[in-house]
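Participant: Need a 3D model of the sequence below.
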Amino acid sequence: MPLILFNKPYSVMCQFSPHPDRQTLGDYIAIPGIYPAGRLDADSEGLVLLTDDGKLQHELSHPERKQAKTYIVQVEGKPDAAQLARLGAPLDLGDFTTQPCHARQIAAPEWLWPRNPPIRQRANSPTSWLALTLTEGKNRQVRRMTAAVGLPTLRLVRIAIGSFTLENYPLLPGEWQEVDAN
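Facilitator: As a prediction, the model looks like this:
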């Protein structure tokens, strides 16, 4: 029953089946019978957990388990107190309302690897970094949340799932490590 921590690079599909245009998890991890416990979209980077244990996969990814996930997000613009408060409160995104989360502005992470390709950046538009910790994870939720408060996402990196963090397991993009699930 391995638990694999993988730092998913930008543009990689969070699946093992082949994709016509992009790399997939199978291009990085050749362990038969494992599956991701949750996903990241191709435009997002960072921590993905994989296992061959269905019960563990359920524990890690089921919405009722409220597994905290922390993301660092580079956004276009500089957030004000009202935008941060809106991000942290339940936010109506049209088809669903988010659960409350922890949202704060952070300094640009010096430890973060460069993205390939680099983000698009406008010379006259400043960028900022946020840390968001959610207990849910709907499709493109973080991107939709930041857009809803007027701070479009430029870069999104998941740095933690529960107690598993890229701080404790410093993996570069494309690297993985097997760990004890307990």
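Participant: going forward, measure contacts between C-alpha atoms and count neighbours the same way
Facilitator: OK.
Participant: Could you double-check that Leu132 sits in contact with Ile72?
Facilitator: Yes: the pair Leu132 / Ile72 is scored as a contact, 6.4 Å apart, by Cα atoms under 8 Å.
Participant: Neighbour count: those two, which is higher?
Facilitator: With neighbours defined as other Cα atoms under 10 Å, Leu132 and Ile72 compare such that Ile72 has more, 24 against 21.
Participant: so what's that one up against?
Facilitator: Applying Cα atoms under 8 Å, 6 or more residues apart in numbering to Ile72 gives the contacts 129-132, 156-159.
Participant: Can you tell me which of the residues you listed lies closest to Pro90?
Facilitator: Checking these against Pro90 by Cα to Cα gives Leu132 as the nearest, at 13.2 Å.
Participant: what about the closest one, which SS state?
Facilitator: Classification of Leu132 by DSSP: H, G, I helix; E, B strand; the rest coil places it in strand.
Participant: chain center to stretch 60-77, what's the gap?
Facilitator: 6 Å (Cα atoms, centre = their mean, to the nearest Å).
Participant: and the residue of the chain positioned farthest from its centre, helix, strand or coil?
Facilitator: The centre of the chain is farthest from one residue, Asn124, which by Cα atoms, centre = their mean lies 27.4 Å away. Here Asn124 is recorded as coil under three-state DSSP.
Participant: Tell me the spacing between it and Ala37.
Facilitator: 40 Å (Cα to Cα, to the nearest Å).
Participant: next up, for comparison:
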Amino acid sequence: MSLLKSNNHRNFVVYKPYGYLSQFISNASKQRNKKFLGELYDFPEGVMSIGRLDEKSEGLLLLTTDGKISDYVNSQKVEKEYYAQVDGLISDKAIIDLSNGVYVGLEGKNYKTKPCDVFKLESSPELPKRSKKIRDERHGPTSWISITLKEGKFRQVRKMTSVVGFPTLRLVRVRVGGIALNVLQPGDVVEMENFILDF
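Facilitator: Model prediction:
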């Protein structure tokens, strides 16, 4: 296990809520009614999000003022685990296809995702209720999977599950390296002296 020390820098673990952007402020008129991380806490100047979660995704987000740590996490050396609730009862074939890598659209080109760890969760994970309700169960069954990546392309998990025929309804990042969501609730911010990022 490696401990990434961040001397004279500040580090934060955040449960990004649904509906927030992984940014702090914006002057763009089209984002006037959006919610930003800066509304959750008085973060120091120079803080940056390590990777991002799109507006409709939620869960673990690491923030730091240390660019070296940010570069390390984004260098495909650190695992990121997600729980995805998908539309339908996902098949064994779809799990295998996701594990082996699938082709997704990326910047106008076909990109094959790298092999990753995927398995079906036997029961729904214990997560806080989302602020916006998932579609009604009368529209059909859903299932949950765990997917662990070391890469992080734009909307990658959503694209992957859609390609195999099981669109993502809810996406929660639950772990980055050795840091887990644990008992954090949406909107929680915890400052940490150091990040444990590898096992």
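Participant: Report the TM-score for the pair.
Facilitator: Once superposed, the chains reach a TM-score of 0.93 (TM-score structural alignment, normalised by the length of structure 1), with 177 aligned residues with a Cα RMSD of 1.2 Å.
Participant: of the contacts of Ile72 of structure 1, closest to His58 of structure 1?
Facilitator: Distance to His58 of structure 1 across the contacts of Ile72 of structure 1 (Cα to Cα) is lowest for Arg158, with 19.2 Å.
Participant: The closest one maps to what in structure 2?
Facilitator: In structure 2, Arg158 of structure 1 lines up with Arg173, judged by TM-score structural alignment.
Participant: Could you check which helix or strand contains its match?
Facilitator: According to DSSP states H and E, Arg173 of structure 2 maps onto strand 168-176.
Participant: mean shift between that strand and structure 1?
Facilitator: Its match in structure 1 and strand 168-176 of structure 2 itself, once the structures are fitted together, sit a mean 0.4 Å apart by mean Cα distance after the TM-score superposition for structure 1.
Participant: Mind listing residues that contact that strand?
Facilitator: 56-61, 78-87, 134, 157-158, 161-162, 180-182, 197.
Participant: again with stretch 82-102 of structure 1
Facilitator: 103-105, 131-136, 144-146, 148-150.
Participant: And the aligned residue in structure 1 for Lys16 of structure 2, how close does it get to Ala68 of structure 1?
Facilitator: For Lys16 of structure 2, the aligned position in structure 1 is Lys8, judged by TM-score structural alignment. The gap separating Lys8 of structure 1 from Ala68 of structure 1 is 18 Å, by Cα to Cα.
Participant: if we can go back for a sec, check contacts around the match of Lys16 of structure 2.
Facilitator: Counted by Cα under 8 Å, 6+ apart, Lys8 of structure 1 has contacts 14, 25, 45-48, 173-175.
Participant: could you dump the residues you listed to TSV with neighbour count, distance to Thr98 of structure 1 and secondary structure?
Facilitator: Listed next are the contacts of Lys8 of structure 1 as TSV, based on neighbours: other Cα atoms under 10 Å; distance: Cα to Cα, whole Å; DSSP: H, G, I helix; E, B strand; the rest coil:
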residue	neighbour count	distance to Thr98 of structure 1	secondary structure
Cys14	21	23	coil
Leu25	21	29	helix
Glu45	23	22	strand
Gly46	24	22	strand
Leu47	29	22	strand
Val48	22	22	strand
Pro173	17	29	coil
Gly174	17	31	coil
Glu175	14	32	coil
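Participant: Any buried residues in stretch 162-170 of structure 2, and which?
Facilitator: Going by neighbour count (16 or more other Cα atoms under 10 Å), the buried part of stretch 162-170 of structure 2 is 163-164, 166-170.
Participant: which non-adjacent residue is nearest Thr127 of structure 1?
Facilitator: Glu76 (4.6 Å; Cα to Cα, 6 or more residues apart in numbering).
Participant: my read: the one you found touches Ser125, true?
Facilitator: Yes: taking contacts as Cα under 8 Å, Glu76 of structure 1 lies within contact range of Ser125: 6.8 Å.
Participant: Nearest residue to Tyr10 of structure 1 in space, ignoring adjacent ones along the chain?
Facilitator: Closest residue to Tyr10 of structure 1 apart from its sequence neighbours, by Cα to Cα, 6+ apart: Glu45 at 5.0 Å.
Participant: Tell me who's in contact with the aligned partner of Ile145 of structure 2 in structure 1.
Facilitator: Alignment note (TM-score structural alignment): Ile145 of structure 2 maps to Leu130 of structure 1. For Leu130 of structure 1, the contact set (Cα under 8 Å, 6+ apart) comprises 72-75, 103-106.
Participant: the strands in structure 1, which residues?
Facilitator: Using DSSP state E, the strands of structure 1 run over 3-8, 35-36, 45-51, 69-76, 102-106, 127-134, 153-161, 164-165, 176-179.
Participant: Taking strand 45-51 as reference, get the angle to the first one.
Facilitator: Our comparison of strand 3-8 of structure 1 with strand 45-51, counting by axes from the mean of the first three to the mean of the last three Cα atoms, to 10 degrees, yields an angle of 160 degrees.
Participant: Mean deviation, strand 3-8 of structure 1 versus structure 2?
Facilitator: Looks like 0.5 Å for strand 3-8 of structure 1 (mean Cα distance after the TM-score superposition for structure 1).
Participant: Kindly report the same for the second one.
Facilitator: Once superposed with structure 2, the aligned residues differ from strand 35-36 of structure 1 by a mean of 0.5 Å; criterion: mean Cα distance after the TM-score superposition for structure 1.
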